[in-house]
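Student: I need the structure of the sequence given here:
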Amino acid sequence: MSENIFGTTHGMSIREPSAGHKFKGHVIREVRGSEQSPVQLDTITDLPSRYKAVLLDQFGVLHDGVDPYPGAIQAVQALAQKGLRVLIISNSSRRSSGALGKLAAMGFAEEAFAGAITSGEVAHAALLHRQGQFWETLGNKCIHFTWGARGSISLQGLGLEVVRDVEKAEFVLAHGTEALGAGDGMEPTPISLEKIKEILRVAATKNLPLLIANPDVVTVDKNYLRLMPGMFGRWYNEMGGKECVLLGKPAPVIYKAAMQLLGLHDPKDVIAIGDSLEHDIAGAQSAGCDSVFVAGGIHAEELGVSGTSQTVEIEKLEALCEQHGAQPNFVISFLQ
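Tutor: You can find the predicted model right below:
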C-alpha cells in the first residue's frame, strides 16, 4: 500500500507560495482554534471515533531519533486497529521513500502506516515541477546547506547548480545545518553556524529567496535538542530577508499533500498528532485539522513532563500555547 502512495508524490501539485507559506517571524497565526483548555487523554485510543485518518509526527512523538519511546509501537498498532489510516507527516529534509523503512527498523509495523510525506519530498517536488511564477523565475544557482556526518541530501535530477559563493547564487536552499554542499558526487564542507549566518546576511542584502526544506527549529536527538534549519528562517527574518519559504509544517503545502495522499477532502476527517506547538499544532490549525499535543516531546522541560512525572499542568500548557499562538484540541503526555 505504501508504494502506491509514495508513487503519487512525484506528481503532486506544488503551487506558487501564498502568504501562508512564508516565514512571518514565529508561527502561522491566521487560524485560531477554540480557546478552551484541551481535553486530556490517558491513551491515544481515547480519541473520539469521528476521525478517518491520523497525521502522525515522528521525532519527539514516536522516537528520540534513535530508539522508539515506550508504548509508541503499541499506540500506532492501536490506531491502525481502530480503522484509522495513519500517515507519517514529518519535517524531515529527506525524501519520503525511506521514512517507513527507518521506522520498521526501530520495530514499528510498516503495514500499520498508510504512507509518509516529508518536507524533503515537498521541497523536491516543488523544485522539480516548478509550477507557478515564483518557481519558474527562481533560477538554478543555489547555496546549499546540508548535513555532514548524517549524510548529505542529494539534489540529483533537479537541474540545480550548487555554488559556494553567495554572490553568484540565485537562491539559498536549506536541508541541514552542518555542511555547505558542493553538488552531487562531491563532498560537502563542514560549516559553522557563524559562517552560515554570514552567508545569510549577504543573501538578505541581495534579497535572495531562502527555501527551508526542514522548518523545524529544534528536534529531539536522544537526550538533547538539536538545532534545525527552521532556525535559519528566524535569523533571516531578523536580518531583513524578504523571501523565506517553508516547505513543511506549519505551511499549508505539506497538509495539502497529505490530504491528497489520503484521498480525503474534509480536514475535519483528520487529526494531527505532534509535539511542536509552533509546527504540528499551529500547522494543523491553519489546515483546519483537529490536533493532539504530545507534551513529552520538545516542550517536555518547559512543561515539567518526564517518564516519572507525566502530569501536564494546564496552566503551564495554556501559557505555552498562548506564546506560540497554538491551541490543540487534545493533550497527552506521551503517545501511549
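
Student: switch to C-alpha atoms for all contacts and neighbour counts from now on
Tutor: Noted.

Student: Just give me the neighbour total for Pro38.
Tutor: Pro38 has 19 neighbours, counted by other Cα atoms under 10 Å.

Student: Between the two ends of stretch 213-223, how far is it?
Tutor: Terminal residues of stretch 213-223 lie 24 Å apart, using Cα to Cα, to the nearest Å.

Student: So which bits of the helix ranked longest in the chain are buried?
Tutor: The single longest helix within the chain, with elements called by DSSP state H, is helix 193-205. Judged by neighbour count (16 or more other Cα atoms under 10 Å), helix 193-205 contains these buried residues: 196, 199-201, 203-204.

Student: Of those residues, which is the nearest to Phe23?
Tutor: Taking Cα to Cα as the measure, Ala204 is the one of those closest to Phe23, at 13.7 Å.

Student: to compare against the first, here's another:
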Amino acid sequence: MVSLVAAYGLLLQPTARRPSPLRRFLSPVLEAPAPLASLLDLADEYDAFLLDQFGVIHDGKTAYEGAVDAVCELQRRGKKIVIISNSSRRKSDTLARLRSMGFGPCEGEGASDVPPISVVTSGDLVWEGLSAAAAAPFADLGLRCTVFGNGEDDEEYVRTCGRVAVPVAEADFVLARGLFTILGTGPDLLRQPFSPYSADAEEEALRAALAARPGGLPLVVANPDTVRPDGKDSPMPGLLAARYEAMGATDIRPVGKPHPLIYEACRAQLAIAGIDAAGARVAAVGDSLHHDVLGASQNGVDSVFICGGVHYRELEVPQAAAVPPAADKLAALLATFASEHGGCTPTHALAGFRL
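Tutor: Presented below is the predicted three-dimensional model:
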C-alpha cells in the first residue's frame, strides 16, 4: 500500500475534467471567484450534489440557519443529494442525526415525491470493507486490531465487522476512528476495556506498531481529517496518520475524502437513483479545501467551497453565518492552496449553504 504522502501525491496528478458551463478557473495569481449570493444561483446547473455535513449544514447537534430549507429546495427541484462524510461512524448514525435536525426525507423512509437523501460515510466504508475482506485496502488485513476510537461505539463496531481488539503486540493492523480512547489495552481477549487517549499512549502504541514488522503494521484511517469541523484544536485521526508516517511507517490506508473509494461509493448511490455519474452534472459541496475541494477535483466533479466553515478564521468571517469574506482574503487563501496543490481551486464559492 502507498504511504499517506504518496496517496495524496497520486491525487495531485492532473486528471481530465468535464467542462462546466459555470466553471471559474483561478490560477495562483488571479483573483478568486466572488462568493455567490445563494445556492439558487447554481442549483439548476447540476443534477446531483455530494454534500458534506459537519461545518456545512450542521455543527453535529444543530442545523445551521437556512440549511434545512436549502436541502429541501434542492430535493423539491429533483436534485439527488448524497451526504459524503469523513465520519468514522456507520451511516445509520448520520441518518438519525439528519432526521433529528429536520432534514429529509432520507433513504429508507419509504416512497417519496422527492429524491431521498442518501448517505456515504468513511466509517461505513471501512466497516463494510472489513466485513467483506474481499478487496483493497482491506483484503489482506488480519482479524486482530488495536483501535484508536471515539470511546462510544468502538467495541460494537469492531465486533460486528468480524474483528477483535487486542494489544499492539498481538495486532495485525491498527484502526484509527478517533483520538479519544484506545481499545485493545487489556491483558487478554476476554478483557479489552478502552483506556483514555493521550499523546504519550499514542506514541507508545505507534512505536510498537512500527517495530512489529518492516514499515510498521498497516494503519487503516477511517477519518482522514486533520482539523475538526468546528475549528477546535483537538486530535484527529489524520494527524495520527501523519505522525505514524513521520516515524517511518509505509503502510497507511486512508479511507474518505479526498481519496477515491468514497467517491466511488457516491457514484454507486447515484446509479441506484438512476443517475449515470459519467454523464451527470455533479457538484461536491464542502468547507475543506484539503478534503472537499481537492477530492472533488481529483475525482472528476465540480466543487462548491463554503467559506464559513473550517477556514473561517483564515477568511476572518463568523463561522456558519453566511457572511461573504473580503475578496482579497478569499483570493489569498485560494491562491496559496492552489500553489501547494497543483493549481487546484474550487469551481464556485458560497458564503454559506443557504438559499
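
Student: Quick check: next helix or strand after the longest helix of the first structure?
Tutor: strand 210-212 (DSSP states H and E).

Student: mind listing the helices for the second structure?
Tutor: Here the second structure has its helices, by DSSP H, at 4-11, 67-76, 91-101, 122-132, 154-160, 199-211, 237-247, 260-272, 294-298, 312-315, 327-340.

Student: quick one: which of those helices is nearest Pro116 of the second structure?
Tutor: The minimum distance between Pro116 of the second structure and the helices of the second structure falls on helix 67-76, with 7.5 Å, by Cα to Cα.

Student: and the longest helix of the first structure, what does it pack onto?
Tutor: Judged by 3 or more Cα pairs under 8 Å, 6 or more residues apart in numbering; DSSP states H and E, helix 193-205 of the first structure is in contact with helix 230-238.

Student: how close does the helix it packs on sit to the second structure?
Tutor: Following the fit onto the second structure, the mean deviation recorded for helix 230-238 of the first structure is 1.4 Å by mean Cα distance after the TM-score superposition for the first structure.

Student: Can you spell out the matching residue range in the second structure for that helix?
Tutor: Counting by TM-score structural alignment, helix 230-238 of the first structure lines up with residues 238-246 of the second structure.

Student: what's the counterpart of Arg85 of the first structure in the second structure?
Tutor: Aligned partner of Arg85 of the first structure by TM-score structural alignment: Lys80.

Student: Pretty sure its match sits against Asp47.
Tutor: Yes. Using Cα atoms under 8 Å, Lys80 of the second structure is in contact with Asp47, at 6.7 Å.

Student: between those two, who's got more neighbours?
Tutor: Between Lys80 of the second structure and Asp47, counted using other Cα under 10 Å, the more crowded position is Lys80 (25 against 19).

Student: List the residues that contact that one.
Tutor: Contact analysis of Lys80 of the second structure by Cα atoms under 8 Å, 6 or more residues apart in numbering lists 47-49, 74, 115-117, 270, 273.

Student: switch to 6 Å and redo it
Tutor: Applying Cα atoms under 6 Å, 6 or more residues apart in numbering to Lys80 of the second structure gives the contacts 48, 115.

Student: Now do the strands in the stretch 51-200 of the second structure.
Tutor: 80-85, 118-121, 144-149, 164-165, 173-176, 181-183, 194-196 (DSSP state E, counting those that start in this stretch).

Student: JSON lines for those strands, including distance to Ala32 of the second structure?
Tutor: Below are the strands of the stretch 51-200 of the second structure laid out as JSON lines (distance: least, Cα to Cα, whole Å):
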{"stretch": "strand 80-85", "distance to Ala32 of the second structure": "25"}
{"stretch": "strand 118-121", "distance to Ala32 of the second structure": "30"}
{"stretch": "strand 144-149", "distance to Ala32 of the second structure": "39"}
{"stretch": "strand 164-165", "distance to Ala32 of the second structure": "48"}
{"stretch": "strand 173-176", "distance to Ala32 of the second structure": "36"}
{"stretch": "strand 181-183", "distance to Ala32 of the second structure": "41"}
{"stretch": "strand 194-196", "distance to Ala32 of the second structure": "44"}
